[in-house]
Every structure is written in structure tokens, then in C-alpha cells.
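A.B. asks: Sequence plus predicted model, see below.
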Amino acid sequence: MASNQPSDGVDPQVLIEEKSYVKIITMNRPRQLNALSANMVSQLLKSFIAYEEDANVKLVILKGKGRAFCAGGDVSAVANDVTNGHWKFGANFFRKEFTLNYILATYPKSQVSILNGIVMGGGAGVSIHGKFRVATENSVFAMPETALGLFPDIGASYFLSRLPGFFGEFVGLTGARLDGAEMLACGLATHFVSSSTLPLLEEALFKVDTSDPVVVNSIIEKFSQRVPLKQRSAFLRMDSIDRCFSKRSVEEILYALESEAAKRADEWIVEAIQSLKKASPMSLKISLRSIREGRLQGVDQCLIREFRMCCHVLRREVSKDFFEGCRALLVDKDKNPKWEPSKLELISNEMVDRYFTKVDDEEWEDLKLPRRPTPTISAMSKL
């Protein structure tokens, strides 16, 4: 049974089907690579809350239509809203999105995300926090926010900081793209299933009549496979990654990478250096601190802090880089952002500190997350 059918000739942005005790949610903006609009976030939040309270729903499957699972939040729309109105318009989008992320991170029922395509930014927020993340040979994961003048949000400082070693710093700062095998190896994915086998997996999951994650896991395992990493995979260079990305500052990380490159010009090192030099210096600074703080915080604390950071970004108090990044990469597409401050050494500790303080506005309030009946579940936990 399908719902959310169009009544005015316009395709709904979220499709919902029902198979016995299973709800299948499909993000339906294929031309926009299923980028999360405010409407989609609202629908997803409403649906997940309703299914949590519905005894007839035992399992939720989330997937995307087309070649992407979800390429992130619709940040250009957020930037446009702020430019044409008030920063709080954008803040309201993040407030609702982060609430959805928290609901998923603490969800008592099993959620299976089928990551058969692009998974970036906000797309990671609606999947990585869930119990099961199924990657395929088509999966492409990235947190490319520093190239846009933003930072890895949606609770990313929680799950990136829990990847092996300092791999999370590498992924979060450089925006490096990972394939399905790398997602499985580092723990971002819980399983790897060939895309040709997905219809069989879904058919098997449609028969689930329990929320028991052990049962769901055993079904997915039947269709799963172990896949080797490509020889050029950065994950096979964890010694070098740990050596470089464990440094205390972005400047020290960059210096360490350049020292490694002088010894051997591995492709991943060259790409990492190039990415860091193209990214917003302010974004790099606040991203590194955010991931480091995330190591010592719960997912709720990470989301509350990241919401503060987003509000400061939208208020353009210290830097306007997010709006410049949107202009250069998404609107004009000249791919030549003019970052300000333009260099890492021009950024003081006080400037970075501003992003982590409460917003100075009488009408503003911190993110207030809903009380949850279940204890917080780590997105990176193993069965």
C-alpha cells in the first residue's frame, strides 16, 4: 500500500509504502539528488515519530530514488532564505533537521538505510545515526562541508570522532569520498550488499514481524558480503593518517601531510593537501575543534553544540564563508570562493571560540531535544 500520492500533479518529495509490519520511506527528489528540503525534513520527522508509537510498525526502511540516497541538506535554499529574510529562517531548518537526527539516533525500532548511491552531509544525518546502514558498490560517502564554508554538522562530530584512529578528522576536514567498501571497513556502514541483490534483501525484510535488531541483522547478513579495499584506499594508510591528523591544529596537520608527501607522493596525501588548501580556513578550524569535542560528548550534546555553531554561521558575525561557498559552488558555480579570513594564520582562538558560545539574542534559544523513552544508542555500536 502506498501513500503520499500526488493530488495536484506534483510528485511528493517523500514516498511511503507499507508491507505488513514494515514501512518503506523513499526520498523522492531524484533531480536534486534527494537533497533534504524543509518539507522533506518535516515529513520524515512526522513519519518516524508516528511509527515509533505504532505497534503495527516493526521496521522502517529508508532509501532514495535515483542515483543518490541523499546528497545532503538543501543548503542553497537555506542560504537564500537567510539572504532574503532573517538568519532565524535558516536556524529553524537546522533545528528541525537536528531533532530528526536525534530521534533516529535514539530510535527504539530497527531502521535500515539502503545507501545505494550518494550519501553526503544531511544524507548521513538520516542514515548513519540509525541501526543498520547497507552500502553497495554504488555508494559514495562524503562530508564536503569545509569546501562550502560550513562544517560537518547533523551530529557528525559524534560519529566521525568514533571512527578508527583519526580517520574522522581526515574525512571531516578534507571531504574525502569513500566507497562502499571503505564505509564498511571504517564502520560508517554495517553491511555491504551488491546492488543487484537489493531486491531480494528488501523482499526478505518485508517479512519481518519483530523490532528485534538481532533478527533484522541476521536477515541482512544472509545477503551481505565482505569486499576488499582498493589498493589506493586511504583506509589502508591509517598509520600515516593517524600521524598527520592527530596533530593539535590544522596548520600542524597540513605541515605533517606536506612532510609525508615529501617522502612519498601517495595519491591520497596529494588530494588531502589540495582539499585543505581549497577549503574555508575558518571552516577547517571550527570543524577540527568540533570533532575533537565530539569525542567526549554524547550525540545530544554534539547536536546542541552544532546547532549553536550553525546559528553563528548564519549570523555572519565572524565570517561570511558559508554564503560565499554557496555562491561559488552552487549558484554561480565558478568554483572560486573568496574566503575571509583568507588564511589559517589570520584566525585567532577568540574567533573560533565565538562559534561555540551561546548566541547573543534575547529571542534565541538553544536546541531543545525531546525527551526520549530509550537510552541513547551509539550510531557506531556493534551488535
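C.D. replies: Yep, that arrived. Bear in mind that the values here come from a model prediction, so they are computed numbers and not experimental data. Residues are numbered from 1 along each chain as shown.
A.B. asks: only C-alpha atoms for contact and neighbour calcs from this point on.
C.D. replies: Will do.
A.B. asks: residue ranges for the strands of the stretch 151-300 of the chain, please.
C.D. replies: Using DSSP state E, counting those that start in this stretch, the strands of the stretch 151-300 of the chain run over residues 178-179, 191-192.
A.B. asks: Deepest in the core, which of those strands is it.
C.D. replies: strand 191-192 (a mean of 26; mean count of other Cα atoms under 10 Å).
A.B. asks: And here is the other one:
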Amino acid sequence: MLACGLATHFVPSNRMLLLEESLKKVDTSNSFVVCSTIDQFCQQPSLKQKSSLNRLEIINKCFSKRTVEEIISSLEEVASNSASKWVAQTIKYLKKASPTSLKITLRSIREGRTQTVGECLQREYRMVCHVVRGDFSRDIFEGCRAILVDKDKNPKWMPPRLEQVHDDAVEEYFSRVDDPEWEDLDLPVMYSNGRIMESKL
């Protein structure tokens, strides 16, 4: 949580009551004072051996590549010079996954970096709608068949190879559903003191 920027402090559970009592005594909303108070009780968390943070250098190096193909190629390069089980397992999982799903997921993650929460929700809603409707691919149903129904764990993806999933095919998943009976996600407008508020991460 700290590394992702979703948390600012780590306070052990056995110190939470002490922190709460100290915060009750703070008579200002000044963020520096509040942070200084929390700092007295926080500590640097110890990472578990399997924590992704221990692999951050490899993750940043490989997953910053532009395409899924380049990401896998970069991981394979690391694997050729390393005995890392995590890298080998990651390559295995990526190669076993639906090529279409990999490409729309990467596109979605990249777009989400610069979008508001509302824009992210709308984008993901449209993606999921197209996936469950089977508008452009039946991979979701094939995956369910292979894992949940027949349990042969041998899905037949269409198309079966990453290079066969073209950008224009990926683009379709981010379009509004062209069906009058299928409503687009319409988020309510939020107001605060008469002003329109925009949700942001």
C-alpha cells in the first residue's frame, strides 16, 4: 500500500489505540502537525520474502515495455540469465492467458494512469460489457468451459496468438456498446458547496 501510494503511514495494530488517543489531543487540522503525530507511531514494514516489492526492479524493467509481446520477450531475457521461479511462472501464466484479454488489459491499465475515477469506471464497464456479450471474442466463455465446465484446462483462444490480435480489434472493446437496450454507464454528478466535483485518484 505504501509503495503504491495508497497509504502514507504504516502503524502496527498494537499501537493503533495509542495513536488514536494522541490524535484526539491534536487541536489543529494542520497536515504537518497531524503527520508528525502519526510519525511517532509508524514504522517501516518488513517485507515478506515473496513480496512483489522485492521484484520491483524486474517488474519495472519488463512491464514498462510498450506491448504485451515486448513484456514477455523482456521477461524471457531475464529468465535466460536468472533462476527466478517467479519470472518463469509469470511467463507461463502470460502465455497461457487469452491473447485478447492480455492486450485489452494492458491498454486499460495504461489509459487509467491519466484518467479520473469516473473515466476509469466507464472504460472498464464498456470493456466488461463487450466481453460478457461476446461481441468481438468468445474467449470468456471458452475460458469458463476449460476451467469450470469440462475442466480440461486447455482453452482454445481465438485468435490463438498475440500477433494476431490487432490494435483495431483491441480498440473495439473501449467503444460504447452499440445496442439501444444496453445502457452506457452514467455516473451521477457530485456537488459540494454548489460546485461540481470531479472524482480523481
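C.D. replies: Happy to help now that I have it. Please read these numbers as outputs of a predicted model, since none were measured by experiment.
A.B. asks: Can you calculate the TM-score here?
C.D. replies: Scored by TM-score structural alignment, normalised by the length of structure 2, the superposition of the two chains gives a TM-score of 0.76; 194 aligned residues with a Cα RMSD of 3.5 Å.
A.B. asks: quick one, which of the strands of the stretch 151-300 of structure 1 is nearest to Gly168 of structure 1?
C.D. replies: Distance to Gly168 of structure 1, taken as Cα to Cα, is lowest for strand 178-179 among the strands of the stretch 151-300 of structure 1, at 11.8 Å.
A.B. asks: In structure 1, what range does the longest helix seen in structure 2 match?
C.D. replies: Looking across structure 2 with DSSP state H, the single longest helix is helix 117-133. With TM-score structural alignment applied, helix 117-133 of structure 2 matches the range 299-315 in structure 1.
A.B. asks: Let's check: the centremost residue of structure 1 is which one?
C.D. replies: Centroid-nearest residue in structure 1, with Cα atoms, centre = their mean: Ala124, separated by 3.0 Å.
A.B. asks: Counterpart of it over in structure 2?
C.D. replies: Checking TM-score structural alignment: Ala124 of structure 1 goes with nothing.
A.B. asks: just checking, what packs against the helix or strand Ala124 of structure 1 falls within?
C.D. replies: Using DSSP states H and E, Ala124 of structure 1 sits within helix 122-125. On a contact count with 3 or more Cα pairs under 8 Å, 6 or more residues apart in numbering; DSSP states H and E, helix 122-125 of structure 1 meets strand 68-70.
A.B. asks: Next secondary structure after the strand it packs on?
C.D. replies: helix 75-84.
A.B. asks: next one: that next one to chain centre, how far?
C.D. replies: Distance of helix 75-84 of structure 1 from the chain centroid (Cα atoms, centre = their mean, to the nearest Å) equals 20 Å.
A.B. asks: Can you check which part of structure 2 that helix sits on?
C.D. replies: So helix 75-84 of structure 1 is aligned with nothing, judged by TM-score structural alignment.
A.B. asks: How about residues contacting that helix?
C.D. replies: For helix 75-84 of structure 1, contacts defined as Cα atoms under 8 Å, 6 or more residues apart in numbering pick out Ser37, Trp87, Lys88, Phe89, Gly90, Phe93, Leu314, Phe322, Phe323, Cys326, Leu330, Val331.
A.B. asks: got it, and stretch 91-101 of structure 2?
C.D. replies: Under Cα under 8 Å, 6+ apart, the answer for stretch 91-101 of structure 2 is Ile72, Leu75, Glu76, Leu102, Asp139, Trp157, Pro159, Pro160, Arg161, Leu162, Val165, Val170.
A.B. asks: That one corresponds to what range in structure 1?
C.D. replies: The aligned range for stretch 91-101 of structure 2 is 273-283, by TM-score structural alignment.
A.B. asks: Could I get the buried residue list for the matching stretch?
C.D. replies: Ile273, Ser275, Leu276, Lys277, Lys278, Ala279, Ser280, Pro281, Met282, Ser283 (16 or more other Cα atoms under 10 Å).
A.B. asks: what's the distance between the last one and Gln301 of structure 1?
C.D. replies: What that stands for is Ser283 of structure 1. Computed as Cα to Cα, to the nearest Å, the Ser283 of structure 1 to Gln301 of structure 1 distance reads 20 Å.
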